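> what follows is a predicted protein model with its sequence.
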Amino acid sequence: MSRAIDAIIFDYGNVFVGWKPERLYQELISDLRERAFFLREICTPAWHHQHDQGAPMAQTVPRLQAQFPAYAREIAAWDERFGDMLTPADPEMVQVLVAYIARGGRAVLLSNMPAEKKDVCLSLFPRLDLFETIVVSGEEKLAKPDAAIFRLALQRLGLPAERVLFVDDLASNVAGARQIGLLGHQFRSALALAADLKKLDA
């Protein structure tokens, strides 16, 4: 039986390592409702997406502080303590990757990540050597789910979309990948991914 795929393009945050802003801000903002407000209305996912697209925090942080001066310290912490919003690599996902490569698979890392935080983010993962290439959105100034960044990853792999599986925790990113012909897996757990790979004979 032939393989259904030749390679996997993996997301990073909430696949291999945890991305948990709450982890930092539960220390800085003790009140649950206030903390939820801060992460929903001030340091929002849309605001952070600018960094994934290449905007430097040296510009975005002061602008946001000017809008919300009462939260200047907490906004600054997004930059100054970025690593405290991350959690260590999931050993089960490391095992899934190692086993997939051992079976002859190929892997690429494609992450929405600020270029200036690349080193602190990637330092949490012990087997970067298993990825043929690492595509960081902030360096490319393209971010998922933009089709262009998926095409860039495919170009570096040298494979057609239909021979590649894309793994991401966000449904919007998986949908974007499928629109250009990639196979898609919305990540829930290492166990579920391993089962899907078995079905694909990958």
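Noted; the coordinates are in hand.

> can we go C-alpha only for contacts and neighbour counts from here?
Will do.

> which of the residues in stretch 6-26 are buried?
Using 16 or more other CA atoms under 10 Å as the test for burial, stretch 6-26 gives 6-19, 21-22, 24-25.

> cool, and stretch 122-134?
Buried residues in stretch 122-134, counted by 16+ other CA under 10 Å: 122, 124-125, 130-131, 133-134.

> what would these look like in JSON lines with secondary structure and distance to residue 47?
Output for the buried residues of stretch 122-134, formatted as JSON lines (DSSP: H, G, I helix; E, B strand; the rest coil; distance: CA to CA, whole Å):
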{"residue": "122", "secondary structure": "helix", "distance to residue 47": "22"}
{"residue": "124", "secondary structure": "coil", "distance to residue 47": "24"}
{"residue": "125", "secondary structure": "coil", "distance to residue 47": "26"}
{"residue": "130", "secondary structure": "helix", "distance to residue 47": "32"}
{"residue": "131", "secondary structure": "coil", "distance to residue 47": "29"}
{"residue": "133", "secondary structure": "strand", "distance to residue 47": "27"}
{"residue": "134", "secondary structure": "strand", "distance to residue 47": "24"}
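
> and those residues, which two are the farthest apart?
For the buried residues of stretch 122-134, the farthest-apart pair by CA to CA is 124 and 133; their separation is 17.0 Å.

> another one to put next to it:
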Amino acid sequence: MPHTIIFDLGNVLIGWQPRALFEKVFETTEEVDHFLANVATLEWNEKQDAGRTIEEGTRELIAKHPEFEREIKIYYDRWTETITGPITGTVEILQALKASGKYRLLALTNWSHELFPWARQTFPFLELFENIMVSGEVGLQKPDPAIYRLLHETYDLKGYHDCVFIDDSLRNVEAARKEGLDTIRFENPEQLRRELRERGVEGV
């Protein structure tokens, strides 16, 4: 039975959808698709998650795509509009785990160090975690094996033998599994609840 439960945040506990912002910015779905697939890509955003400053990332992208200067600046100027709110069912699971008093609760998130303070202020349930490792603060990001090893060392996880890691990203889950973690790929709160119960987790 797990003793330590490690949560991803984005799209597990907190909804994040850049489309939610850019559907307000562009007139057509095709324009949104093109911008997010070819300009402000996930790969570009991940460099900010790994520690690059927003100013540097924005400047670099404008240099590559000057025709989208306005929209590129909007990405971070209106970044909070990409956050769609708490995923209520998962928050309820987290609260139940905390209330049980039986589990160590940690979080491991890919998030810019410049933006994460806003999340801490906005979502009080983040205080339920013993600690949150933020990729932009440590200069590493999932699925780099080094961030799982840093998590192991920082929080003395003793070989992961009693840990379970929850993430919506297949590549992050696969990388964690290779490091020795038991993993759950998050799909929805009910599926998560079911898989935790299958592992003997109580109170959910």
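The structure has been received and is ready for your questions. Since we're looking at a predicted model, the values are computed, not measured.

> what about the residue sitting furthest away from the middle of structure 2, distance to residue 3 of structure 2?
Distance from the C-alpha centroid of structure 2 peaks at residue 67, with 30.0 Å (CA atoms, centre = their mean). Noted for residue 67 of structure 2: a distance of 51 Å to residue 3 of structure 2, by CA to CA, to the nearest Å.

> over to residue 99 of structure 2?
14 Å.

> for residue 157 of structure 2, same thing?
Using CA to CA, we find residue 157 of structure 2 at a distance of 10 Å from residue 3 of structure 2.

> mutual contacts of the two, please.
Residues within reach of residue 157 of structure 2 and of residue 3 at once, by CA atoms under 8 Å, 6 or more residues apart in numbering, are residue 163.

> can you find the partner of the residue farthest from the centre of structure 2 in structure 1?
Counting by TM-score structural alignment, residue 67 of structure 2 lines up with residue 70 in structure 1.

> does that match count as helix, strand or coil?
Classification of residue 70 of structure 1 by DSSP: H, G, I helix; E, B strand; the rest coil places it in helix.

> now do the contacts for residue 135 of structure 1.
Residue 135 of structure 1 makes contact with 108-111, 153 under the criterion CA under 8 Å, 6+ apart.

> cool, and residue 2 of structure 2?
Residue 2 of structure 2 touches 103, 162-164, 199-201, counting by CA under 8 Å, 6+ apart.

> same deal with residue 157 of structure 1?
With contact set as CA under 8 Å, 6+ apart, residue 157 of structure 1 has these partners: 108, 132.

> aligned to it, what sits in structure 2?
Aligned partner of residue 157 of structure 1 by TM-score structural alignment: residue 155.

> tell me how far its match lies from residue 163 of structure 2.
Residue 155 of structure 2 sits 12 Å away from residue 163 of structure 2, going by CA to CA.

> you'd agree residue 84 of structure 2 is in a strand?
Yes - in this structure, residue 84 of structure 2 lies within a strand as judged by three-state DSSP.

> tell me how many other residues surround it.
Residue 84 of structure 2 has 15 neighbours, counted by other CA atoms under 10 Å.

> my guess is it meets residue 18, correct?
No - counting by CA atoms under 8 Å, residue 84 of structure 2 stays clear of residue 18, with 9.3 Å between them.

> which SSE is residue 193 of structure 1 in?
Using DSSP states H and E, the element containing residue 193 of structure 1 is helix 190-199.

> whoops, residue 164 of structure 2 was the one
Going by DSSP H and E, residue 164 of structure 2 is in strand 163-167.

> for the helix or strand following that strand, packing partners?
Using DSSP H and E, the helix or strand that follows strand 163-167 of structure 2 towards the C-terminus is helix 170-178. In terms of contacts (3 or more CA pairs under 8 Å, 6 or more residues apart in numbering; DSSP states H and E), helix 170-178 of structure 2 is packed against helix 145-154, strand 163-167, strand 182-185.
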